[in-house]
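>>> how does the following fold in three dimensions:
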Amino acid sequence: MYLTRLKLIHFRNYEQLNHSFYPGVNVLYGRNAQGKTNILEAIHICGNGKSFRVNADSKTVMEGKEGAYLFAEYVESMDRSVEVLIGRDRKKSLKIDGIPAKNLKELLGNLFVVVFSPEDMKMAKEAPSLRRGFLDGEISKIRPSYVDALKNYTKIIAQKNAALRRRENRDTGAVIDAYNAQLAGYIRIILKNRKSYVNKLGEYVRETHRAISGGTEEISIVYKETVPETGIAETLKKLRERELFEGSCTAGPHRDDLEILLNGKDIRVFASQGQLRTLMLAVKTACLKILEESTGHTPVLLLDDVFSELDQTRKKNLLRTLKGIQTFITTADDADAKLLARAHLFYVENGTVRERQPG
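This next block holds a predicted model:
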């Protein structure tokens, strides 16, 4: 799978763009704030239906315009396309191969895209909710039914929390038991999917991390559950009195976390910025491999400001891992662009893109 053409109208700083791209490595280089990351963002929206930079896609509409238009043409076994129309009023319409899509769920599973951005490093070091969100997003790409289980679980947890906060009569305990009975099945589905994904993720992360770091460091990833997969109903029952006392749900998939260790030490405490970046690159490459294994299609890989804080050896090792993957790389450093001798180079300046020959 690879992107062949991207058209943009009134998207970010692009008044109009209509540009072809190539299989292999495409490098977008130029000074900062010229529109390099905007191209990656547009590709991500066409693949995943949302920006990786802002919560409201309406913020991507060019200032003074009512809407933005995005069109991505790509090759699977045949020519295919995705169109996205984003309104400043937050309305969004989607088309797949020219046919209107009913919802975002219909878009997922067409143009597969995996992105690395500097913001991803927060996932490894900051709140557990970021790691849970990452897991849920990646699993949803390969198991659409997981989305429904997660939505139902989240809805019931909100209802249970509301009941726990009220504690207005003696029947609250019975109400909580009823919610727990509903939650048990969804917890089982979520845990099964998350743990299965983490096991596969850990395997691929170790493999890719060794390739990028030169085998000098060892990574392990462990899913930390607050309700064990065996005995879910019994655990929820034991927690009831504590939850009634505290007035909130104290355990469940919404409280779980990922533990990431570098050479046996917590990465949140002991990793340098370069080590952290190497880890997240390995994680994102592992996500791509899982998607490829699950769907039979090689996703498009987007690497934003990927070379920052990597030494020359790790840069070269990273590039070796990208063989056979269409990759879009942004950099503000001309020297990094020259490092990519076999890449297709595109100079980005003030919302325009011009292809340049290497050398």
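
>>> switch to C-alpha atoms for all contacts and neighbour counts from now on
Will do.

>>> top helix in the chain by residue count?
Once the chain is assigned using DSSP state H, the helix that runs over the most residues is helix 172-213.

>>> which parts of the stretch 1-150 of the chain are helices?
36-48, 104-107, 121-125, 128-142, 144-166 (DSSP state H, counting those that start in this stretch).

>>> how about those in CSV, adding mean neighbour count and distance to S294?
Below are the helices of the stretch 1-150 of the chain laid out as CSV (neighbours: other CA atoms under 10 Å; distance: least, CA to CA, whole Å):
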stretch, mean neighbour count, distance to S294
helix 36-48, 24, 16
helix 104-107, 16, 17
helix 121-125, 17, 24
helix 128-142, 17, 7
helix 144-166, 16, 12
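
>>> Proceed likewise with the subsequent sequence, for comparison:
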Amino acid sequence: MGKTNLLDAIYYLSFCKSFTNPVDIQNIHHAHDFFVIQGIYQRIEGEDTVVYCGLKRRQKKQFKLNKKEYERLSDHIGYLPLVVISPFDSSLISEGSEERRRFVDSVISQYNKLYLIDLIRYNKALMQRNSLIKNNLMQDDLVIDILEEQMAQAAEVIFNARKAFIDEFVPLFEKRFNEITAASEHVLLKYQSQLFSNNLLSALRESREKDKILGYTTVGIHRDDLEMLLDDFPIKRIGSQGQNKSFLIALKLAQYDIVKQSSQLKPMLLLDDLFDKLDAQRVERLVRLVGGNDFGQIFITDTNRDHLIEILKNTNLEVSYFFVDNGTVVRY
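This is a model prediction of the structure:
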């Protein structure tokens, strides 16, 4: 176990999954049959809260709050608000639209339970529709009709929530980017969805025959994207390494802002190898930002202890240092 594993365990207890590997069974050590993660939290009410996660091979994952098991994992999302900034965030720029949708969904789901419920409903109906159109049997059309109606109903809620989120999120994101860079560059996020110009139920009906040939559903909110622009050009095409990192950090700090506003709680903030490849000026601005009263508990990892101590020595943060080596955590 290394330093990132420690942060991942904290993340797991907030989101019921890993941020490094979402396949639960692969998080069990190959030499063992199970894993257990347990955390003790002190919320603003002052009482200790115990969160437990356990998984055995070939068994259902258990998630408990104060020894009481959740019936649905989705009920836990948002209870312990958290934001992580890590090298894995680069996929938001470099990879496909699925990564950006996952980011939007993870933010909204922390403060909007109905959104998460409709997202689960939509994805379930989508999987069933995809399965049926692959079979391409005439008698399945009535069932597909019902699934398309379910998708359209859930999609309307999801689409409206995503639109409202982007409208609120973009000004926060622009503000954070300017604070980090103090540059003249202009950043923008644009929400792209087929639902801006199409009624989903009609579009699903019209595309059904084509979808049967292709074997998957070609229209819907599962095709949405978040366009990321730097000076009106896709940052994926023109962004330098430093610009990309500043863009992603601003994105995550804006996520922190919006979750904090919505939950009325200061989320935990996990910063994994954040100072790597950032110039000294950006590091100074960032530390000054997260060292303010707007932020709650912060976990920072760095491979260089002296480097981290030097960065944090001029802050007003109450700091504890831990050394992680081969599965052992030592305070010093």
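
>>> how alike are these chains, TM-score-wise?
Here the superposed chains carry a TM-score of 0.87, computed using TM-score structural alignment, normalised by the length of structure 2; 322 aligned residues with a CA RMSD of 2.5 Å.

>>> picking that back up, mean shift of the longest helix of structure 1 relative to structure 2?
With mean CA distance after the TM-score superposition for structure 1, helix 172-213 of structure 1 departs from structure 2 by a mean of 2.1 Å once superposed.

>>> give the other helices and strands that that helix contacts.
Helix 172-213 of structure 1 sits against helix 128-142, helix 144-166, strand 219-224, helix 232-246, helix 273-295, helix 312-320, with contacts defined as 3 or more CA pairs under 8 Å, 6 or more residues apart in numbering; DSSP states H and E.

>>> could I get the ones you listed as TSV with distance to K192 of structure 1?
Putting these into TSV (distance: least, CA to CA, whole Å) gives the following:
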stretch	distance to K192 of structure 1
helix 128-142	11
helix 144-166	10
strand 219-224	11
helix 232-246	12
helix 273-295	16
helix 312-320	32
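
>>> next, the angle helix 144-166 makes with the longest helix of structure 1.
130 degrees (axes from the mean of the first three to the mean of the last three CA atoms, to 10 degrees).

>>> dump the residue contacts of the alignment partner in structure 1 of S193 of structure 2.
S193 of structure 2 maps onto E225 of structure 1 when the alignment is built from TM-score structural alignment. Remark: with contacts taken as CA atoms under 8 Å, 6 or more residues apart in numbering, E225 of structure 1 is in contact with G252, P253, R255, D256, D257.

>>> roughly how far does E225 of structure 1 sit from K237 of structure 1?
As defined by CA to CA, to the nearest Å, E225 of structure 1 lies at a distance of 17 Å from K237 of structure 1.

>>> could you do E106 of structure 1 as well?
When distances are taken as CA to CA, E106 of structure 1 and K237 of structure 1 turn out to be 38 Å apart.

>>> wouldn't L73 of structure 2 be in contact with F63 here?
Yes - L73 of structure 2 sits in contact with F63 when judged by CA atoms under 8 Å, with a separation of 7.1 Å.

>>> give me the common contacts of the two.
When contacts are counted by CA under 8 Å, 6+ apart, the set common to L73 of structure 2 and F63 consists of C16.

>>> the nearest residue to P228 of structure 1 once chain neighbours are set aside: neighbour count?
By the measure of CA to CA, 6 or more residues apart in numbering, the closest residue to P228 of structure 1 outside its immediate chain neighbours is T235, 7.7 Å from it. Look at T235 of structure 1: counted by other CA atoms under 10 Å, it has 18 neighbours.

>>> same deal with the one 10 residues further on?
When neighbours are defined as other CA under 10 Å, F245 of structure 1 has 11 of them.

>>> same question for M138 of structure 2.
Going by other CA under 10 Å, the residues that sit close to M138 of structure 2 add up to 9.
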